[in-house]
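Colleague: For reference, the sequence and a predicted model appear below.
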Amino acid sequence: MELLSFLADGILLSLQPLNLALIIIGVTVGLFIGAMPGLGAVNGVAILLPITFLVPPGSAIIFLSAIYYGAMYGGAISSVTLGIPGASTAVATTFDGRPLALKGRASLALVTAALSSFVGGTVATVLLTLFTPILATTALSFGPPEIFALMLLAFATFVGLGGDDIPKTIFSICLGLVLAAVGFDTISGEPRLVLFEIEGFMRGIGFIVLAIGVYGIGEMLWTMEQTRGEVTTTNPKMTAKGLISDSKEAARRGWRGTMIGSAIGFFVGILPAAGATPGSLMSYGVAKMLSKKPEEYGNGSVDGVSAPESANNSASTGAMLPMLTLGIPGSPTTAILLGGMVIWGLVPGPRLFIEETEFVWGLIGSFYISNIVAVVINLACIPLFVWMLRMPFTILAPLIFVLSIIGGYAASRSIHDLWLIVVFGIAAFVMRKFDYPLAPAVLAIVLGPIAEPTLRQSLLLSSGDPMIFFTRPIAGPITVIAIILILLPALKYLRRKRSVA
């Protein structure tokens, strides 16, 4: 009962006129920040952080959290309408959201994204409210071996993303891992894979650069080549009756992916330094593995939209838990929020719930309100987003190219990265021509920077003994499951080759 009393007080606090206004403004701003390629929640929160010094600390973090929520919702907009991920967290949404849009079902994709985001965020907020102390302890027990085992499991779920051609899938994963290794070695500090000693490669290859190149430039080139320039854009019509119909269809066809994404996203989100991007990619892979019709994924599956969208919103809420209870940011955005809390004189950690009760529960209460505000604004704006698809391709193609260049430059402010976007776009086009899957490479460049240091740290802890991944109580079962999932497609592939022979 005491918990419910605290929660009620927090919700009432977030409904105060100033806080409610900040939530509405923050969610709206975040929605459009998330939709702009190259910006995303991290940049949005960082840019608007100085503004928050004009309001009390509690209201400030509510505002920044609302931007965070809005950006998670907004990432799906450009993924569906333009085929360019608004942020790294929305890359998996592109896999099926864009094909749905090309079939004239953009409204269904956007409604599915909005509703699954709402469910994912709400489920995560309820879990955060009920199990904060227990989950904080669980997250703290995850060391390098456990995190590497989890990354291995993510790779295992994605082996099937390349279809039945396992060798091409493995090649795609290895290519992504190579790209992820460019830059300075995280342990020795030595530069590696720096092509011709070009200074730009010293910083490594940013994920958003790869994503924009592959799904912006590459997709545009592929569409132009397949249609020889004679592209007929969809002319979707959006009505209130259609919105209700799409909502029912999204609930009926996307509930399985939503449940999977909500659970996996929150679990990955509470792990320090994991974040929403691995959670959304893992959820997509698991949803495809458990689907009765895996062949639909990549061709316009509703579950393929609901799984990553529910996961990235669930993970964004889960990432708040280690920040508040342990003082450890669960994602890049929460790292900025953590810095803001320190500036405001608030000390994250176990005693925060005791010494700053009003602040903590006001923030948790704002999550519920932000979720409701975000889904209402998102659904209300869907006709506007769908209208974008009525533009002729002769206008849309240059727009995609310009947004890709602007988004790439906004992310790093580097001309070197603009050249990389063009190169990756051409490379993605060539890979598609030869039927090489792109999704595993994207997964690898996301998870590579997390998997490599945790692997090396684990082996340093065990003096080089790989059994550390099997003997630890949490890492062991995860590693065994990952190995089984990796071997199953390989055995299926070998059996098929033998039957053909």
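Modeller: That came through, no problem.
Colleague: hey, let's count contacts and neighbours off CA atoms from now on
Modeller: OK.
Colleague: Strands along this structure, start to end?
Modeller: With DSSP state E as the criterion, the chain has strands at 183-184, 191-192.
Colleague: Any idea which of the ones you listed gets closest to Ala240?
Modeller: Using C-alpha to C-alpha as the measure, strand 183-184 is the one of the strands of the chain that comes nearest Ala240, at 50.8 Å.
Colleague: Just the residues contacting the closest one, thanks.
Modeller: For strand 183-184, the surrounding residues in contact (C-alpha atoms under 8 Å, 6 or more residues apart in numbering) are 190-194, 201-205.
Colleague: Kindly report the same for stretch 208-215.
Modeller: With C-alpha under 8 Å, 6+ apart as the test, stretch 208-215 has contacts from 37-38, 83-85, 87-88, 91, 94, 404, 407-408, 411, 417-418, 420-425, 427-429, 438, 442.
Colleague: thinking again about what came up before, could you identify which of the strands of the chain is most buried?
Modeller: Among the strands of the chain, strand 183-184 has the highest mean neighbour count (mean count of other C-alpha atoms under 10 Å), at a mean of 19.
Colleague: quick one on the thing from earlier: Ile478: which of the strands of the chain is closest?
Modeller: Distance to Ile478, taken as C-alpha to C-alpha, is lowest for strand 183-184 among the strands of the chain, at 29.6 Å.
Colleague: what about versus this one:
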Amino acid sequence: MEMLALLSSGFATSLTPLNLMVVVLGVTAGLFIGAMPGLGSVNGVAIVLPLTFIVPPNSAIILLAAIYYGAMYGGAISSILLGIPGASTAVATTFDGRPMAQQGKAGLALIAAAVASFVGGTISVVLFTLFAAPLADLALAFGPAEEFALVLLAFTTFVGLGGDDVLKTIVMICLGLVLATVGLDLVTGQPRLIFGDLPGFYSGISFLVLAIGVYGIGEILYTLETSKTAPQVTPARLTFREVGAGIGAMRRLWKTMGFGSILGFFVGMLPAAGATPASLMAYGMAKQSSKDPKSFGKGNIEGVAAPETANNAASTGSLLPMLTLGIPGSPTTALLLGGMVMWGLVPGPMLFIEQPDFVWGLISSLYTANVAAVLINIALIPVFVWALRMPFTVLCSLVIVLCIVGGFAPSQKMHDVWLIAGFGVAGYLLRKADYPLAPLVLALVLGPLMETSFRQTLIAEQGNVLAFVQRPLSGSFMLIALVFFLLPLIKYVRTNRRRTIAPAE
């Protein structure tokens, strides 16, 4: 009953005219951002983040969450109409969505993606509501040692569960931790890594500057180089009869959508996992359990529904550890975490006690964002088809201008603009060399928390390093972190053993 009372008070916050307008604007912007190849939720949130200073902090976070939600919906649009995923989270949707469009079923595929996204979002938000408060209560037992162990666990999951090269992932985490130390020392106040006593570095490197640089400028440079020719848009027209037929077809897929939603939510809670592996896992499970697995990849509507439910559920699941533990479950939630810190909102269990109006207002806004996203998505499909015909060079110019303005506006220092340019070139080069960018942003956001909790623990325990493994919770996290860190080594040994056994047979 208490949870229902808190949720109802949250709806009183999220349904105010300002927040309702913010949700509609955020979802609409997110849909266009997600539909544009080369953008996606991470880039969209990074670009829009500086503009949120014009609204109160609570409304700003609701806006960014709505953009995140809308972008997850929008990624399927370009996957189906262009055959190019709007973001990596919509890669699996391309497998059957594009063949459906080529068969003249683009409208049905878009309806299927929208309905599946709505189902995945609804189930995951309900699960979010049920799990948020208990997880926050558990987190109240955390001290500095537990915080350090939890951050270490977040980094090792990137190493152990991430699909990227292990060594490159470790390098990017270390680089992010180094960048997090730039500025004044937290304890002594001494300047560190200020690069020849440059005044701009005394305040450290803002995660916003890094995110806009590597995800905004860097991504645009990379996309300009790799996109040789403009893809053709498959036309899509929707009638009320097609909408009804699409919703009717989705009723037969309730098992696929239910399983994809639950799988996506719990995979999304894991740092370094997120929506992309969740959607691919759901697609694979749907194919294995299907009565006609050979039709997958040739235009099976189930192959659209499964990944779309999973990636939307995972986007909600990744918000849960961010709010309750202060640990982001995806690159986008890492940006949201940094934004909350900028506005003086400290994620973690105390947030539920000190700022209940904000927390439950945000949770309730996910319900309204989900409903708004499916309605706006279906209504604006003709507009998306028109917008995707925009020359990509025009889109790139708009994004670069927004990046420069967005980087300059918060601090009004040219130092940050030059840093954005530098990080943009660096992000482009790292992307060309196949270095993952998500661990870099995550390390910059979590680096100060990791350093503070580490030093606080050592001061409290008088230098006893074993304190991290002697406490039950922190010791458990450290053990799990060690397992995740050793996973790539175990996989490597197994692969080599199979190679040596194969010739002998």
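Modeller: Everything's here; your move. The model shown is predicted, which means the values in this text are computed figures rather than measured ones.
Colleague: care to give me the TM-score?
Modeller: Scored by TM-score structural alignment, normalised by the length of structure 1, the superposition of the two chains gives a TM-score of 0.66; 433 aligned residues with a C-alpha RMSD of 5.1 Å.
Colleague: what's the neighbour count on Ile376 of structure 2?
Modeller: Neighbourhood size, Ile376 of structure 2 [other C-alpha atoms under 10 Å]: 16.
Colleague: Actually, Asn235 of structure 1.
Modeller: Neighbours of Asn235 of structure 1 under the rule other C-alpha under 10 Å: 15.
Colleague: Please pull up the equivalent of it in structure 2.
Modeller: Aligning on TM-score structural alignment places Asn235 of structure 1 opposite Val233 in structure 2.
Colleague: State the distance from that match to Tyr202 of structure 2.
Modeller: Relative to Tyr202 of structure 2, Val233 of structure 2 is positioned 49 Å away (criterion: C-alpha to C-alpha, to the nearest Å).
Colleague: likewise Leu263 of structure 2?
Modeller: Here Leu263 of structure 2 is placed at a distance of 44 Å from Tyr202 of structure 2 (C-alpha to C-alpha).
Colleague: For the most centrally placed residue in structure 2, which three-state class applies?
Modeller: Residue closest to the mean C-alpha point of structure 2, counted by C-alpha atoms, centre = their mean, is Thr332 at 3.3 Å. Look at Thr332 of structure 2: counting by DSSP: H, G, I helix; E, B strand; the rest coil, its state is helix.
Colleague: isn't it right up against Gly44?
Modeller: No: in this structure, Thr332 of structure 2 is not within contact of Gly44 by C-alpha atoms under 8 Å, at 9.1 Å.
Colleague: what's the neighbour count on Val302 of structure 1?
Modeller: As a burial measure, Val302 of structure 1 scores 27 neighbours (other C-alpha under 10 Å).
Colleague: go on, Lys255 of structure 2?
Modeller: A total of 12 residues lie near Lys255 of structure 2 under the criterion other C-alpha under 10 Å.
Colleague: Over to the one 10 residues further on?
Modeller: Applying other C-alpha under 10 Å, we find 32 residues neighbouring Phe265 of structure 2.
Colleague: From Leu375 of structure 2, how far out is it?
Modeller: Separation of Phe265 of structure 2 from Leu375 of structure 2 (C-alpha to C-alpha): 22 Å.
Colleague: now do Glu242 of structure 2
Modeller: Distance of Glu242 of structure 2 to Leu375 of structure 2, computed by C-alpha to C-alpha: 15 Å.
Colleague: cool, and Glu225 of structure 2?
Modeller: 36 Å.
Colleague: Looking at the two, which is more packed in?
Modeller: Ranked by neighbour count (other C-alpha under 10 Å), Glu225 of structure 2 and Leu375 place Leu375 first, with 14 against 10.
Colleague: Let me see the contact set for the more buried one.
Modeller: Residues in contact with Leu375 of structure 2 (C-alpha under 8 Å, 6+ apart): none are found.
Colleague: Try it again at 10 Å.
Modeller: Residues in contact with Leu375 of structure 2, defined by C-alpha atoms under 10 Å, 6 or more residues apart in numbering, are 114-115, 118, 369.
Colleague: ranges for the helices of the stretch 101-250 of structure 1?
Modeller: Using DSSP state H, counting those that start in this stretch, the helices of the stretch 101-250 of structure 1 run over 106-140, 144-158, 166-180, 207-212, 219-227, 240-269.
Colleague: Met282 of structure 1: how many residues sit nearby?
Modeller: There are 30 residues near Met282 of structure 1, going by other C-alpha under 10 Å.
Colleague: Can you tell me which of the contacts of Leu375 of structure 2 is closest to Ala433 of structure 2?
Modeller: Ala114 (35.1 Å).
Colleague: Surely the closest one is in contact with Ala305?
Modeller: Yes: between Ala114 of structure 2 and Ala305 there is a contact at 8.8 Å, judged by C-alpha atoms under 10 Å.
Colleague: Looking at these two, which one has more neighbours?
Modeller: Between Ala114 of structure 2 and Ala305, counting by other C-alpha under 10 Å, Ala305 is the more crowded of the two (33 against 28).
Colleague: before we move on, back to that, show me the two of the contacts of Leu375 of structure 2 that sit farthest apart.
Modeller: For the contacts of Leu375 of structure 2, the maximum inter-member distance is 14.0 Å, found between Val115 and Ala369 (C-alpha to C-alpha).
Colleague: any idea how far Ile170 of structure 1 is from Ala8 of structure 1?
Modeller: Ile170 of structure 1 sits at a distance of 51 Å from Ala8 of structure 1 (criterion: C-alpha to C-alpha).
Colleague: higher neighbour count, these two?
Modeller: Ranked by neighbour count (other C-alpha under 10 Å), Ile170 of structure 1 and Ala8 place Ile170 first, with 19 against 15.
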